[in-house]
Structures are given as C-alpha cells and as structure tokens.
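[1] Sequence first, then the predicted structure, then my questions.
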Amino acid sequence: MNYAIFCYREDHQCLGLCLEQIRSIDRAAQFYLFDDAAKPLFPAQVPAGNDISYKITYFARRGNLNGLECVRGMLGCMLDIPGDDPVIKIDADTLLMDPAEIIRSLKDRGKVAGGMQCSVPLAWAGCCYWLTRPAIKAALELLARREWPENARQEYPEDETISKILLYLYGSAGVDVLEFRGGRRLIGVRTCDPRDLAEIARLARGGVCAVHCGQMAFYHPIVERDGVTIREACARVMWWILHASGPDSKTFEKAPEG
C-alpha cells in the first residue's frame, strides 16, 4: 500500500513509531512524507529507507491542515504518488493496527474512498482515510469548477472537506464513512493513565483499524512530570500502546527521549 503522511518538525518522534508499526503489518508499504516548508524536519530527523520518499511542500497549512489551498495541495501530492494504487492518508500520531477494514472497503465493497466517522456526522476523521486515484482526480476537478466561499467562518478542515466532496460526488454507494461503534474500528486516546493505556493496547490488538494518539490536551501530566514537549508526550503514549506490558507507570521511562 501507499501511505501519505503530511508532517512537520514536531512530528519526528511520532513519525518513527507510526512507520515502525506500519512496516510490521505491511511489508510492501511505500511511504510518501510531505513535510511543511514553514517548519520542516531537520535533516537528521528525516526517516531513512528504500521505502521512503520525502518531499517538502509549500502550500499553507493554516495550523492543522485547514483551508482550500491546503486541501488542493494535499490532493495534488497524493495524486502525484507513482502508480495507480490507492493511497492511505495517515497522521504521524496515528498507529495503523490492522488494515483489514481498509482492504474490505476498497476490494470487497468496491468503494472509491473511505474513512472512519469523526465527531462531525457524515465526515471522516483525518487521522486515517483512503482514496483511489479516480476519487482524488474527481475531487480536484470539483474544487476547480465550483464556487467555494472563503471567509473567516469557512475553515475547510481537510478531513471534513475531502470526505464531503467525495460523498457529494459518489454518495454512500461509493464512499465509506464507517461508524465509530464504541471504538471497534478507531480508538481515540484521551488519557495518559498507564492502566487505561494498557487496556487500550489490549483492545488495539483485537481487530481495531487504527489508534489515534493526537488528542494532546490529555497529555499535560506527562509534560509537567518529565519536562518534555506535548508532541514528545504524544510519542510516549504511542510507544506505550505498542510496547505495553502492564499498568506500571515506570515503563514510561523506556519511551524514546529527545
């Protein structure tokens, strides 16, 4: 599979764990890292490997991937990925645990795109979604030919915007917006309590598609205790979920530092 990751400098620890996990479940994975020119990874932070393509992008991201320019830029990047295979867009702070649901969506149900519903009804979460090349082309064409109001109230977050465009074009017959269903497909981590994380780690290995660890408002206890940045705390949570061995908070000491 092809994996598109739109990253920036603070992602570097999360990014390594994200790649490590995908490699463990998809030996044919090809990674396409699209870095932010406004704050790119340092050269020493860019992951190495024959399975990695790295490119710096210059479109405005308006924080966490917002705005029409950002949406167009992201779709263009994904369309430029070599070949015709679908593209899985995944965030650096997300762990892909089991791609079976993605494969069912694309192959068994014949969808042109899909994702897992977020807090916005009929829109998918930006942490992990999948697109075929025809869907990407169609979305770009619609963006080019229709009127799109731009004002202070129109933020156009990439996940909501892309999913709604594709639902407009293909309807539910062509696009999956998989229901949350109590975390059976997607787990959003909202804790840094080691006992809770150990349980999440157990659940994550039971057929869950992905675990999103980017809800950083819940990680301030790690920041205050260990003097790390909020994204470093996020990486520690990701590490814990991948390596949890029990509800012992001292295990956090083994998480990557620096």
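    Noted; the coordinates are in hand.

[2] going forward, measure contacts and count neighbours with C-alpha atoms only.
    Fine.

[3] tell me which residues of the longest helix along the chain are tucked away?
    Of all the segments of type helix in the chain, defined by DSSP state H, the longest one is helix 158-174. Buried residues in helix 158-174, defined by neighbour count with 16 or more other C-alpha atoms under 10 Å: 158-167, 170, 174.

[4] do the same with stretch 22-41
    Under the neighbour-count criterion of 16+ other C-alpha under 10 Å, stretch 22-41 has 22-23, 29-37, 40-41 buried.

[5] contacting residues around that stretch?
    The contact list for stretch 22-41 (C-alpha atoms under 8 Å, 6 or more residues apart in numbering) reads 1-10, 12, 51-58, 61, 77, 81, 95-98.

[6] Go through the buried residues of stretch 22-41 and name the one nearest residue 188.
    Comparing the buried residues of stretch 22-41 against residue 188 with C-alpha to C-alpha places residue 22 closest, at 17.8 Å.

[7] and that closest one, what element?
    Applying DSSP states H and E as the criterion places residue 22 in helix 12-25.

[8] just so I have it, where are all the strands in the stretch 151-258 of the chain?
    Taking DSSP state E, counting those that start in this stretch, the strands of the stretch 151-258 of the chain run over residues 175-178, 186-188, 210-212.

[9] which residues touch the nearest residue to residue 117 once chain neighbours are set aside?
    Leaving out its chain neighbours, the residue that sits closest to residue 117 by C-alpha to C-alpha, 6 or more residues apart in numbering is residue 124, at 4.1 Å. By C-alpha under 8 Å, 6+ apart, residue 124 lies in contact with 114-118, 159-160, 163, 177-178.

[10] another one to put next to it:
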Amino acid sequence: MIRIYLFTYGGDADEAIACVRCAKAAIPESVITVVDDEAVPAPPEARRALVAYGARYRQSIFERNGNLNGPECVRGIISTLARDAADDDIVVKIDSDTALLNGAWIRDMAGSGIHWCASGADSRQFYGLCYAMTGLAAKRAAAVLMQAELPPNAPEDLTIGRTVIDLFGVGKGKIIPPWTPQNRAGRWSAWNWFSVAVTPEKYAGFDVVTVGSPRPPHISKADRARVMNALFRYRFHKKEDGSSC
C-alpha cells in the first residue's frame, strides 16, 4: 500500500487542496491523509474539499515551530508516518505547496530493495518537499527519534532523512537530482516565479514541482494554488488534441 501524508495548516488550505488533487491523480490507489494543525486549522469548507477530493482528514497537536522544526515536530511527523504502516508499505511525506505529477518513482520502490527515495543535495540528506520510505524504515526511524536528543531547531527533513540513511545506508536508497541548468534531465523542479516565460505546459512533464520557491513582491501567495491547479489540469486533463482543458 502507498500511504501519502500531507502536513498543513489553515494558511495553506488552498495549496493543500491542490496538492491532494495532484497526488490522487498521480497515484489513484494511494491512501492520502491530511494532517492539519489543530492550533491553526483549515476552514470547514477546505476540510470538506480535501475529503471530497479523496483525502482522509485529521488534526495534530504537536508544535510545528513555523516550518516543521523542533524535536516535538520531528517526532510528531515520523510517528505519524510510522503509525499505520506495514513493513512493506511505501510511506510518502509531501508539502502543501508541492505538486506530485508522476508517481512512478514511488511505485518503483516496491520490490526494488530500496528503503528510501527523495531529491536532495547529496547522498547524505534529502529535501522535505516530498520523500518516500518503506514502512519498516519509518518505524525504525521513529524508534530512534523518539529517544534521541535533538536540537531545539531540528529541521524535520534533514533530521528524518539523516536518520533513515544512517539506519539503512546510502546503498539502500535513492537520491534523485533536481533539475538545474547543468542537469536538464532532472525531473524534480521548483516553479520559477521570476521568469516571464514560465508556463504549466513547461512544467507538466516533471515528476514533482514545488511552488514554494521565492516570489517577487508583486506575486501574491494566492498564486501558488492557482499554479498548482493549472499543473493539475494540464498534466491530468489534457484533451486528446494536446491542448489543456
């Protein structure tokens, strides 16, 4: 089973809805759970939309320290990922502002012998926008992190990532290099808010796209969900003649 977890809060409700739409279209058989922040939850209409688009909805009480930082947040996230997982499940954590447009890299983990997969700067760490691990990896990492001494500002992605890599080794995982001008074969990317030539058509062929990259002052936060929904429409609802609907 593929289990996808999205940790969000009221300020990202629109992005969370778009994220769920993309994830469900990319991996229809997945079980998607939105973990909202009880302290700043999504409004009722957003919760209804999340469920309508195929997600389960729950709230968490652990402190998130702004952007998923700190020991309580790290432990809250990894324990959530591990809680319902069978050893051979694939467990995915994704950010609200990230569009999953192709789930093949997640499905390919089953039976491959690898225990983790993510995009990252090097083989010893991975980015938090979207990562996957086996249920066994999540449970073993949870057992370690629930007992570990963590710094007050411990970032969720680096802390969990390094723990999983330390437990299973570089050879039992896969780092996917993101797109850069030097790596044009990369299939993970960040929406370029500063480009006048950027379009959903140019990004719809990527596997994972984050819209959480810096924006110029004249572009509002509301445009993040707009772009994610445009990516969803173009990637999953193209007409047979190739135009977007």
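    Arrived safely. Model, not experiment: these values are computed from the prediction.

[11] export the strands of the stretch 151-258 of the first structure to CSV and tack on distance to residue 47 of the first structure?
    What follows is those, written out as CSV (distance: least, C-alpha to C-alpha, whole Å):
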stretch, distance to residue 47 of the first structure
strand 175-178, 31
strand 186-188, 25
strand 210-212, 21
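
[12] re earlier: tell me which residue of the second structure matches up with the residue nearest to residue 117 of the first structure.
    Structural alignment (TM-score structural alignment) places residue 124 of the first structure against residue 126 in the second structure.

[13] contacting residues for the most centrally placed residue in the second structure?
    For the second structure, the residue sitting closest to the mean C-alpha position, by C-alpha atoms, centre = their mean, is residue 94 at 1.5 Å. Shown in contact with residue 94 of the second structure (C-alpha under 8 Å, 6+ apart): 4-7, 128-131.

[14] Of the buried residues of helix 158-174 of the first structure, which pair is most distant in space?
    Spanning the widest gap among the buried residues of helix 158-174 of the first structure are 158 and 174, at 19.3 Å by C-alpha to C-alpha.

[15] re earlier: among the buried residues of stretch 22-41 of the first structure, name the ones in helices.
    Here DSSP H is the test, and the buried residues of stretch 22-41 of the first structure give 22-23 as lying in helices.

[16] Greatest separation within the buried residues of stretch 22-41 of the first structure: which pair is it?
    With C-alpha to C-alpha as the measure, no two of those lie farther apart than 23 and 37, at 26.4 Å.

[17] residue contacts, the equivalent of residue 185 of the first structure over in the second structure?
    In the second structure, residue 185 of the first structure lines up with residue 187, judged by TM-score structural alignment. With contact taken as C-alpha under 8 Å, 6+ apart, residue 187 of the second structure is in contact with 177-179, 205-208.

[18] show me where the second structure has helices.
    Ranges of helices within the second structure are 13-26, 44-52, 71-83, 104-107, 135-145, 156-168, 200-203, 222-236, based on DSSP H.

[19] Any idea how far apart the tips of stretch 194-209 of the second structure sit?
    Stretch 194-209 of the second structure has an end-to-end distance of 16 Å (criterion: C-alpha to C-alpha, to the nearest Å).

[20] Buried residues, that stretch. List them.
    Residues of stretch 194-209 of the second structure classed as buried: 200, 203-209 (neighbour count, 16+ other C-alpha under 10 Å).

[21] same question, stretch 87-101 of the second structure
    Neighbour-count burial for stretch 87-101 of the second structure, counted by 16+ other C-alpha under 10 Å, picks out 88-101.

[22] Out of those residues, which two sit at the greatest distance?
    Largest separation among those by C-alpha to C-alpha: 88 and 97, giving 27.5 Å.

[23] What sits closest to the match of residue 185 of the first structure if chain neighbours are left out?
    Nearest residue to residue 187 of the second structure in three dimensions, chain neighbours excluded: residue 206, at 4.7 Å (C-alpha to C-alpha, 6+ apart).

[24] For that neighbour, give me its contacts.
    Residue 206 of the second structure makes contact with 101-102, 187-189 under the criterion C-alpha under 8 Å, 6+ apart.

[25] can you give me the end-to-end distance of stretch 215-223 of the first structure?
    One end of stretch 215-223 of the first structure sits 14 Å from the other (C-alpha to C-alpha).

[26] Residues in contact with that stretch: which ones?
    With C-alpha under 8 Å, 6+ apart as the test, stretch 215-223 of the first structure has contacts from 188-192, 228-231, 233-234.

[27] Show me how far it is from its chain's centre.
    19 Å (C-alpha atoms, centre = their mean, to the nearest Å).

[28] Aligned to the residue nearest to the centre of the second structure, what sits in the first structure?
    Under the alignment (TM-score structural alignment), residue 94 of the second structure maps onto residue 90 of the first structure.

[29] Next one: that match from residue 116 of the first structure, what distance?
    Per C-alpha to C-alpha, residue 90 of the first structure is found 12 Å from residue 116 of the first structure.

[30] Likewise for residue 64 of the first structure?
    For residue 64 of the first structure, the distance to residue 116 of the first structure equals 18 Å [C-alpha to C-alpha].

[31] okay, these two: which has more neighbours?
    Between residue 64 of the first structure and residue 116, counted using other C-alpha atoms under 10 Å, the more crowded position is residue 116 (23 against 10).

[32] quick one: the longest helix of the first structure to the second structure mean distance?
    Its matched residues in the second structure lie on average 1.0 Å from helix 158-174 of the first structure after superposition (mean C-alpha distance after the TM-score superposition for the first structure).

[33] Pull up the aligned stretch in the second structure for that helix.
    Going by TM-score structural alignment: helix 158-174 of the first structure matches residues 156-172.
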